[in-house]
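Peer 1: I'd like to go over a predicted model; first the sequence, then the structure.
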Amino acid sequence: MIGQDGKSSKTNRKRQHQKTTHFDEAGIFMKTNLYLAISFNMSASMRVLPRSALRTSRLTQSLARRPFHSYDHPPPPGAFGNAEKSILAAAYKHVPEHGFSQKALSCGARDAGYLDISASVIPDGAFGLIRYHLITQREALATRSQELFPDPNQPGVSARVEALTWERLMGNKLVLDRWQEALAVMAQPSYVPESIKELAKLSDEIWFLAGDKAVDPSWYTKRATLSMIYSTSELFMTNDRSPDFFETRQFLQRRLGEVKSVGGMVGSFGQWAGYTLSAGVNILRSKGVRV
């Protein structure tokens, strides 16, 4: 009996270790989808709608309010004033050591030639520094796309979407050890609307730079789908210790491949959420979890 109990205990510990592996796709996949669903609901208006239209309408309203790309109008003004930008740029260099924090902002103000107290003029404090990272990394994609795709006809839109999404993920490398802290700040209720807005802008930028010219309802679906895929991959990357983030690249490719296997970009955000939930349940079952 003692030998059998010892063997059983060893087996249980092995199973428990498998369930808590760093690359727990099921946990990342489902938690991120739940976070996004809650976040989209918080950032949208709370009008009473039929249950079948509720989630799709909220997402559509959120995305519809963002600016669209145009070649016929001048670009909008910069997101930061001169003093604010100089402080944030200097503070950003201190993020690896101090994180997205007031300490980093104070160091940045000093480096930029201002008094330490000057950091208090940054709206939202630490979140302002996070927002600086999100905006500058998104804006950098335009230049990188020209380097990645010198031939305007090659590769196709899908390949460009994958390449640009990966390029944006790589923009987190220098602050990756601090990114889970940033995600925690972005998940605070007061910052969720702005975080979702930036995520929508990123998805739109990637599709635009990839050459997508669709003007039908799929415009919204593609951006909502890519937002979910990007967020899931970004969270996965914070736990990735593989060389050159090989596991994250595979994770991203699988998620994009799953969308295609459903039949192109799915017809609605509700369909996609349902599909990803089903996939997450199947992954949990494959790990021996009763669902």
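Peer 2: Thanks, I have it. Numbers count the residues shown, from 1 in each chain.
Peer 1: drop to CA atoms for contacts and neighbour counts, all remaining ones
Peer 2: Will do.
Peer 1: can you give me the strands in the stretch 51-200 of the chain?
Peer 2: Counting by DSSP state E, counting those that start in this stretch, the stretch 51-200 of the chain has no strands at all.
Peer 1: Helices of that one, start to end?
Peer 2: 51-64, 82-92, 95-98, 102-111, 126-148, 157-170, 179-186, 192-209 (DSSP state H, counting those that start in this stretch).
Peer 1: Of those, which stretch is the most buried?
Peer 2: helix 102-111 (a mean of 22; mean count of other CA atoms under 10 Å).
Peer 1: which secondary structure elements does it contact?
Peer 2: helix 82-92, helix 126-148 (3 or more CA pairs under 8 Å, 6 or more residues apart in numbering; DSSP states H and E).
Peer 1: by how many degrees do the first one and helix 126-148 diverge?
Peer 2: Inter-element angle recorded for helix 82-92 and helix 126-148: 80 degrees (by axes from the mean of the first three to the mean of the last three CA atoms, to 10 degrees).
Peer 1: Quick one: closest of the helices and strands packed on helix 102-111 to residue 30.
Peer 2: Closest to residue 30 of these is helix 126-148 (CA to CA; 23.5 Å).
Peer 1: picking that back up, turn the helices and strands packed on helix 102-111 into a markdown table, including distance to residue 245.
Peer 2: Shown next, in a markdown table, are those (distance: least, CA to CA, whole Å):
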| stretch | distance to residue 245 |
| --- | --- |
| helix 82-92 | 23 |
| helix 126-148 | 18 |
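Peer 1: Of all these, which one comes closest to residue 202?
Peer 2: helix 126-148 (6.0 Å).
Peer 1: what about the closest one, distance to the chain center?
Peer 2: The chain centroid and the centroid of helix 126-148 are separated by 13 Å, computed with CA atoms, centre = their mean, to the nearest Å.
Peer 1: take a look at this one as well, against the first:
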Amino acid sequence: MPGTAYPDPTREKLLDAALIHVVFDGWGPQTFKAAVADSGVSEALAKVAAPRGSVDLAAAYHKRGDREMLRELAEADMSAMRFRDKIAHAVWLRLQVVDREVVRRGMSLFSLPHLAPEGTRLVWETVDAIWTALGDTSEDVNWYTKRATLSGVFASVVLFWLGDDSEGFVDTKAFLDRRIDDVMQIEKAKATVRENKTLSAMFALPNAVLSMVKAPAGARRPDVPGTRKNGAEMSQ
């Protein structure tokens, strides 16, 4: 994939070795210790590749999921899909490329107070990847609102999926569709306001203020964390 920044190979090797232990022991120190032993990576090199131990490996697993999702999206034929279906398909693919129990363990890790901000950032990177892959070119306040809205959708869908026992996760699919429909209703409401002269006049001042909000200077640059360009990976 052009412009892709490749992940650290040593960290990926540690991650591969850690996954079998995560299911049983979570993303804790014991898992990292086992990963070092199983991978054959020296302790010194392991500390360079993942200075925070399992926390760095958990973040690497999330980023790996984003990469796999982007590969699947690049290969998918979505030409006949409505845009809302493309968004839903992207979120669904993101769930399919990861192990549910590993994700469950990751949710527990990133729900810890000192790691919650990083968990939020990882979700933001995922939805930014989705919007960018689907061709979003917004550079104003919509850059933020699209990602903030989809972040809420993605987080709620993941939580639902983790507790879904339905065959083929059909209940998760239905839940995802409902949440995407809610988002589309918001977009329709915004369009209605823009098209209605009276409402447009009422919101003239706040809209003028919001028009001054711009996307980050690094948006769609692969060398700036939290942003992507043409599906390129975020810096590792």
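Peer 2: Cool, the structure landed. These numbers come from a predicted model, not from an experiment.
Peer 1: Dump the helices of the stretch 51-200 of structure 1 to a markdown table, plus distance to residue 285 of structure 1.
Peer 2: As requested, the helices of the stretch 51-200 of structure 1 are exported to a markdown table (distance: least, CA to CA, whole Å):
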| stretch | distance to residue 285 of structure 1 |
| --- | --- |
| helix 51-64 | 27 |
| helix 82-92 | 42 |
| helix 95-98 | 38 |
| helix 102-111 | 43 |
| helix 126-148 | 35 |
| helix 157-170 | 28 |
| helix 179-186 | 27 |
| helix 192-209 | 31 |
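Peer 1: List just the one of those that sits closest to residue 242 of structure 1.
Peer 2: helix 157-170 (13.8 Å).
Peer 1: tell me what the closest one is packed against?
Peer 2: Packed against helix 157-170 of structure 1, as judged by 3+ CA pairs under 8 Å, 6+ apart, are the following elements: helix 126-148, helix 192-209, helix 246-261.
Peer 1: Using the aligned residues only, give the average distance of that helix to structure 2.
Peer 2: Superposing on structure 2 places helix 157-170 of structure 1 at an average distance of 1.1 Å from its equivalents, by mean CA distance after the TM-score superposition for structure 1.
Peer 1: Just tell me the aligned range of that helix in structure 2.
Peer 2: Aligned by TM-score structural alignment, helix 157-170 of structure 1 falls on residues 83-96 of structure 2.
Peer 1: Can you pull out the residues in contact with that stretch?
Peer 2: With CA atoms under 8 Å, 6 or more residues apart in numbering as the test, stretch 83-96 of structure 2 has contacts from 65-66, 68-69, 72-73, 78, 130, 134, 154, 158, 173, 176-177, 180-181, 184.
Peer 1: if we can go back for a sec, for residue 26 of structure 1, find the nearest of the helices of the stretch 51-200 of structure 1.
Peer 2: helix 179-186 (18.0 Å).
Peer 1: Would you check the span in structure 2 matched by that closest one?
Peer 2: With TM-score structural alignment as the criterion, helix 179-186 of structure 1 aligns to 103-110.
Peer 1: Look up the closest residue to the most centrally placed residue in structure 1, ignoring the ones flanking it.
Peer 2: What sits nearest the mean C-alpha location of structure 1, by CA atoms, centre = their mean, is residue 231, with 2.9 Å. Nearest non-adjacent residue to residue 231 of structure 1, counting by CA to CA, 6 or more residues apart in numbering: residue 32, 6.9 Å away.
Peer 1: Pull up the aligned stretch in structure 2 for whichever strand or helix holds the one you found.
Peer 2: Using DSSP states H and E, residue 32 of structure 1 sits in helix 25-43. Across structure 2, nothing matches helix 25-43 of structure 1 (TM-score structural alignment).
Peer 1: Give me the mean deviation of the match of helix 179-186 of structure 1 from structure 1.
Peer 2: Stretch 103-110 of structure 2 sits 2.3 Å off on average (mean CA distance after the TM-score superposition for structure 1).
Peer 1: now that stretch, how far from the centre of its chain.
Peer 2: 14 Å.
Peer 1: which residues are in contact with it?
Peer 2: With CA under 8 Å, 6+ apart, stretch 103-110 of structure 2 has contacts from 22, 23, 26, 27, 55, 58, 115, 116, 118, 119, 162.
Peer 1: Pull the contacting residues for residue 115 of structure 2.
Peer 2: Counting by CA under 8 Å, 6+ apart, residue 115 of structure 2 has contacts residue 109.
Peer 1: before we move on, back to that, TSV please, covering the helices and strands packed on helix 157-170 of structure 1 and showing distance to residue 61 of structure 1.
Peer 2: Output for those, formatted as TSV (distance: least, CA to CA, whole Å):
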stretch	distance to residue 61 of structure 1
helix 126-148	22
helix 192-209	11
helix 246-261	23
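Peer 1: Nearest to residue 18 of structure 1 among these would be which one?
Peer 2: That would be, of these and by CA to CA, helix 246-261, which comes in at 16.7 Å.
Peer 1: what's in contact with the very next helix or strand once past that closest one?
Peer 2: From helix 246-261 of structure 1 onward toward the C-terminus, using DSSP H and E, the following helix or strand is helix 269-286. Helix 269-286 of structure 1 is contacted by residues 25-27, 29-30, 33, 55-56, 221, 224-225, 266, 290-291 when judged by CA under 8 Å, 6+ apart.
Peer 1: if we can go back for a sec, from the contacts of stretch 103-110 of structure 2, pick the one nearest residue 46 of structure 2.
Peer 2: residue 55 (12.7 Å).
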